[in-house]
Each structure stands twice: as C-alpha cells, then as structure tokens.
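J.: I'd like to go over a predicted model; first the sequence, then the structure.
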Amino acid sequence: MRILILMSDIGGGHRSCTLALQQEFAHWFPGVHEVFSVDVFKQFAPWPLDYVPLAYKYIANKLPGFWQWVFSNYGSLITEEQMATWLAGYLEPYFELLFDRMRPDLLVTVNPLFHPTLFRHLRATGRDLPIVSVVSDLVTPHGSWFHSQLDLCCVPTVQAAVAARRYRVSERNVRVYGLPVRRQFVDVEVRERRAWKRLLDMEEQLPLVLIIGGGEGFGTIAALVEQLVASRRRKAMPDCQVAVVCGRNKALARRLSQSFGTEQVRVLGFVTDMHAWMAASDCAVTKAGPGTIMEAAAMGLPVILSGFVPGQEAENPAFVIRHGMGTYAPSPASQVSVLTEWLSDERKLGRFSDAARATACARAGQSIVEEVDRLFG
C-alpha cells in the first residue's frame, strides 16, 4: 500500500509526528507499505500560500493576541466551505498533480490547514482515497482537524476525542492512542543520567538544566539564561550546568555564546539528538508544544512550561500540572525560582520524573500504524 503523509512544517510538532509515523511503519511493516511525506505548502503550494508556514510562525510568536482572535473566531469569520472555495483555485490543481505523481492508496494528514480544500477536491474528483487524520494538538485542537469524511481520526487525549465527535466525526472512527513520538525517545538506550552527561561531554556530578527554544528558538531564552547565571553566581540556587537549544535562531546562539560561553552554559543550535540531551538532563524549561511535552514524558523528564501558543496550546500547561509532570512559570524570574526549588529537592524531582513516565504514551505510533494496516492494508 502506498501511503502519503500530508504535512506542513509549521512547527516542530508536525514534523516530529510525521517522522514518528514513518519510523513506525518502517519498523513494524518493513517492505509492506511505501510511505512518503510531502510538505504541502512548501513543496506544492503556489505563491502566496508557500509563505503560510513563515506567516504562522511570525504571528504565533510576535502577535499572540491576534492569533488567539483568529483561532477563536475562525468559524464565524469564514466557514469551512468558504475557505475551501477560496483556496480551491490555488491548491486544487496542485493536489491533482500531487496525487497523479504519487499515486497514493491512502492519505494521512498531520496538519489541518489544507483540510477544507483537500476534502472538497476529493469529493469533486471522485477519488476514493481513505483519509486518516493524526491530531497533534493535545487538549484543545482546532475544529479544522475534523471532518465527517475522515475514515480514521487518531487523537492524543480524551478531550481531543470529545472535540472530534463535536465536529461530526463518527464515534466509531475515533481512536485515543496518544501522540506518536520518534523511536529514539521510545527505545532509548538505558543508561544512568550521569553516563549520558559523560557522553555529551557535560559534568557528571552537576545537575543539568535543559532550556529548549523549539525548532525556531522561540521564547525569552536570553533573559532566562541571564537570570539563571546571575542567581548561580550569587549562590542563591544550587550549582548546576545549562544546555540551551536555540533551534534555527542563529542570532540567539551567537549572543548566548558570546555572553555566557564560560559560565557552564552549552549553547546548541538545531539538534538531531534531543533524546540524548533529555536523557542527560535533570529537568527542562520549554514552551508548551505538544511534541516536546510528550517526548519529555517518554524520557521521564520534568518540565517547566514557559509559554504557549494561544488556542491550540492554551490547555497544555493544565495538562502537565494535572498529570504531575511539571509546572507553568511564564516569566524568567518565576522559572529560576522553580529551578531553585527543584534542584534543592531530589525527591521532588524524582516524583515529577515518575509522573512524566506514567503520562507517556510510548506505543502511540505503533498503535496508529497497526490500526491503519488492519483497516486499510
């Protein structure tokens, strides 16, 4: 079976979900299914739609209030059918080209932005392709994720399942499996935290705080590092070392390297071994992206959430707190305060770590691909 995953690299969560599914198909069904992925907006959409990922990242980071308004008023500003009609002239010829070129037997979508036009195109052309949606928003997914034409809708939480049914997805087509994470987070080599620190050339005896800016280096990372280093200099908190993942934000990486390069601060760019850094770390500060939250859960890593994208991530801090795997601290000062408390109490950190592992859905990806094979293979 030829499986085409339709995604858009709008955030690391969609990309990570796509990679996780590809890994699971290859692991559990080697040589059985051909799996391809396409970034719809970057690889096939014409101007100006090819700028949608950049526009979203800018708005979500710089204009969160505006994004909240768009998210909350999407249905009243423009209906799904109106959106599909407006985009049809731009995207439908490219969907036709894509399907003719790839000849898929099944579609898997991991991003909802092109759903209205996709469903309209399939109806108009009579293409009888099963459609599976793998929802990557944890608790408050946008309504555009869901459609009555979906043959299978895989969601990460019970709350997301309720939303799916509210938006006309048949209950028999909804599965709650969790959010798939890449295999390196599931099958990570069992080592002591100190061994991972040694592998990464970090000090074995010192606690390691991991600061994650996401793929684009979002957040008030510089202010946090500055206050963390200052607090450590004053001996106002336990001694520790810091690793900062700046993502693709090269300017931030240069600034931190120049300012704190000799302060037990390791500055990293975009990393491909995040599982190793999570395995070596005692706790992490990150924004409330669903992919990072569930990767941390799989690694038993307590998290301090520094912020969230309004709308689809709004309830993620409550999810983390409810499951006992971390807390929410929106300012650098509050983050340093929590870090001071946690690093002073190993047993508390241990409880957060145990709760994180209990929250993980390590076999979510396996469950999804097995169900796809059972239903459509």
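T.: Perfect, I can see it now.
J.: Going by C-alpha atoms from here, please, whenever you check contacts or count neighbours.
T.: OK.
J.: give me every residue that touches the closest residue to Val186 other than its chain neighbours.
T.: Distances taken as C-alpha to C-alpha, 6 or more residues apart in numbering put Ala362 closest to Val186, at 5.7 Å, once the chain neighbours are dropped. Ala362 makes contacts with 180-181, 186, 298, as judged by C-alpha atoms under 8 Å, 6 or more residues apart in numbering.
J.: Generate TSV for those, with secondary structure, distance to Val162 and neighbour count as supplementary columns.
T.: As requested, the contacts of Ala362 are exported to TSV (DSSP: H, G, I helix; E, B strand; the rest coil; distance: C-alpha to C-alpha, whole Å; neighbours: other C-alpha atoms under 10 Å):
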residue	secondary structure	distance to Val162	neighbour count
Pro180	coil	19	31
Val181	coil	22	30
Val186	helix	27	18
Ala298	helix	24	27
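J.: second one coming, line it up with the first:
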Amino acid sequence: MLSISARHAQTYGKTRVLILGAAYGAGHLQAGLALQAALAHIRPEWEVKTCNFVEMVSPAFDVFSRKFYLFMVRHFPLCYQWFYHLTDAVKPRKGYLLDRFGCRRLQGFVDEFGPRVVVATFPTPGRVAATLKLEGKSQVPVVMVITDHTVHSEWIHPGVDLYLVPDEGVREMLLKRGISSHIIRVSGIPIRPGFADNLNQTAARHHLGLDEKVPVVLLVGGGNGRVTAMEEICAGLSRLRLGMQVLVITGEDVTYRERLCSKFEGDPRFRFYGFVNNMAEFMTAADVLITKAGALTLAEAASAGLPVIIYRCLPAQEEANALYYAQHRAALQVRNQEELLLSVEKILLDRGELAASLSAAIRKLARPRAAFDAACAIAELVE
C-alpha cells in the first residue's frame, strides 16, 4: 500500500505523474519527454517527472547494460534477434534481476513522489509497477506506451490499466494475446508537440546555414550512430557526383562523430552533428532521410512528410517498424549500398515524382497529435 506521505500528496497536493523509460536507444526516453510536454500543455498545474528507470535502479547496471546492448546489436545482431524472439515466447517472470531490484527501488520512489499514475515507455518499469499493484504494495494505475509497431510479451501484464499503442495492427496483436479491448487506445507514437509546425524548407535551410537551392540528404543514426553503418553510407554518398548537402547526425557518440569528421573533411558537402534538439528543423530542411527503423524517428519523418530510405535496420522490433512503413509504401527499404545510392539519385533527380509519392504516403501515417492524444487518455484515467 502507499505510504501516508504519498496518500497525502495525492489527496491534498499536486497531481503527479511519473514517466519511466530506458536509454536503450533514444526513442523510449524521447517519447516520455514528448508526453511530459503534452501533459504540461493540457494540465499545467500537474507535476510530471520523466526518469530512466534502469539508471534509477542502478546507475552502474544502466551503463553496463547499454554498452552490452549496443555491442550485441552491432556485432551479433542475429544473436540479439534470437534472444528477442526467445523471450517473446515465454511469459516474463518477476525473477528477472532487474525486476527484483526494481520493485524495491520503485516502491520507495512511488512512496516518496506520490504519483497518481505511472506511465512506462519501456516494458520493464511498467511490468514492475504493475507487479507492485497486484501485490497490494501500490494503488497507482499503470499505463504502457508501446513505442514500436509490434508487441513483445514483456509489454503484457495483468496489472496494466491502459495500453496506448501506435496503430491498429498493434491493437490487434494485443487482442490476440488476450488483452481486453476497453483498455487499449490507439494514440500513435508520441513525438514532441508541434513537431515541424510553422516551418518551411527555405527558412529551415537558412537557419541551419545551408544553401537553399541545393538538395539536402539527412542521415540519422538514432541515439548512437555507430550501430547504423554510417561510415559505410557516407563513403557511398561521397562517391556520388551529385550537387547535394549531406547532414549526418551521429547522436551521443562524440568519438564517432569526430572520426567521421576527420575521414570526410575533404568533402565540403558533408556536415556532422552530435545529438540535436531541433530535429524538426533538420527534417524540414531535407529532401530525403536515410535512417534505420527507429519508430520515433520514422514518426517524426511522417509528421514532416519527409521521404525515407531505410537501410540496415536493427533486428527484431526495428524490422517490424520497417515492414509497417514498407507495406504502406511510405518508405523505401533497401538491401545493400548499391540500392541505397540508386534510391538517393532517383529521389533527387526524378523531378520530384518519387519524392512526392513517398511524401504523400508517409503523411498518411502521421499522427502529429499523438502525444496530446496519449496525454488526454492519461488524464482521463487519473481524473
């Protein structure tokens, strides 16, 4: 049960919302921050906190597990894929190390902070919060925000009060796994409110210091560009005899960015950036995006109407994301560098026909109000 201090905070103090994610890629925490911004807009009197759950439980384990995750997806992607599908086939147990330590740590944090709801953008904290509720150690409702276009068994827990999902296909997957339809809401993948609103290509290019008349290729590698063959892609693009500007966003890996800068410093068409907070401006300035299949990046591209080429997506959930966009003809998924370079040339040189087709298709998948729709669903649950 909740402590007296937590009950007092809920009854007499501010309404508090706790959003928990993880840093395995940038998408989970970014989705949480998008929800926080939307909640601040619709309920400015509420106090909303977004945390990295794994770091909360153990900072040392957070660092180790993120490095191990990146090592696996980079060097042993088939092993990661095998592990993903193996764990999907079994029911998650509280015996998992992170769950055992997480229950104690989260219970203490819930008692101290006194949230009216726990929102999880990564499955583990949602599962832990739901376990506490079923064991009678918490009365706080739990919301799972699924951030890929597929479902893994770790998202499933009988103590969850609401599932917010990206599309109808994921809703059907949950129904097939026995989840009641009345606790599933299709809201989309949360991206920052107002993403790409009131922006135009000319102004975006001017603000970024780009030539307004030269085509722009944007290369995004997610939170850590080292896992997405960026060096290989840049080498291929450097061989194209096209007038273009190539913007490369490597994420948080400063060493990798410096390495790419050094290798391609002789080609003035290339510009390299680390982690950026103005992704909407970059996407508005671009003519085409080359990326892996991170769901949040693809959702942002859809909101911007930006043609996408998917290359070297990570195994498991990113394969599902790529399939979702490819099935809707909203992105080109290429198998090798030759196909990648041909696709770039075709988009930039075909007088806009392919680009217009891809832009129109991906806009149909856009849910620019996803964060607000999810925030409203959370508010309804609380109130």
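T.: That came through, no problem. Not measured: the values here are computed from a predicted model.
J.: which SS class is the residue nearest to Val186 of the first structure?
T.: Per DSSP: H, G, I helix; E, B strand; the rest coil, the secondary structure class of Ala362 of the first structure is coil.
J.: what's the counterpart of it in the second structure?
T.: Residue pairing (TM-score structural alignment): Ala362 of the first structure is matched to Pro368 of the second structure.
J.: do His27 of the first structure as well
T.: Correspondence of His27 of the first structure to the second structure, assessed by TM-score structural alignment: His41.
J.: ok, now Glu216 of the first structure?
T.: In the second structure, Glu216 of the first structure lands on Asn224 (TM-score structural alignment).
J.: Then Ala55 of the first structure?
T.: Here Ala55 of the first structure is matched to Phe68 in the second structure, going by TM-score structural alignment.
J.: Just the buried residues of the helix or strand hosting that match, please?
T.: Assigned by DSSP states H and E, Phe68 of the second structure belongs to helix 59-75. For helix 59-75 of the second structure, burial by neighbour count (16 or more other C-alpha atoms under 10 Å) applies to 62, 66, 70, 72-74.
J.: Any chance of the residues you listed in TSV with distance to Asn336 of the second structure as columns?
T.: What follows is these, written out as TSV (distance: C-alpha to C-alpha, whole Å):
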residue	distance to Asn336 of the second structure
Asp62	34
Arg66	28
Leu70	22
Met72	21
Val73	18
Arg74	17
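J.: biggest separation within those residues, which pair?
T.: For the buried residues of helix 59-75 of the second structure, the farthest-apart pair by C-alpha to C-alpha is Asp62 and Arg74; their separation is 18.2 Å.
J.: Could you report the distance from the aligned residue in the second structure for Thr286 of the first structure to Leu314 of the second structure?
T.: Structural alignment (TM-score structural alignment) places Thr286 of the first structure against Thr291 in the second structure. Separation of Thr291 of the second structure from Leu314 of the second structure (C-alpha to C-alpha, to the nearest Å): 11 Å.
J.: Give me the common contacts of these two.
T.: With C-alpha under 8 Å, 6+ apart as the test, Thr291 of the second structure and Leu314 both reach Thr228.
J.: hmm, back to that, wait, what's in contact with the match of His27 of the first structure?
T.: Going by C-alpha under 8 Å, 6+ apart, His41 of the second structure touches no other residue.
J.: How is it assigned, secondary-structure-wise?
T.: Secondary structure state of His41 of the second structure, per three-state DSSP, is helix.
J.: again, but for Ile290 of the second structure
T.: strand.
J.: Could you pull up the residues touching it?
T.: Taking C-alpha under 8 Å, 6+ apart as the test, what Ile290 of the second structure contacts is 217-220, 308-311.
J.: again with Ala60 of the second structure
T.: Per C-alpha under 8 Å, 6+ apart, neighbours of Ala60 of the second structure: none.
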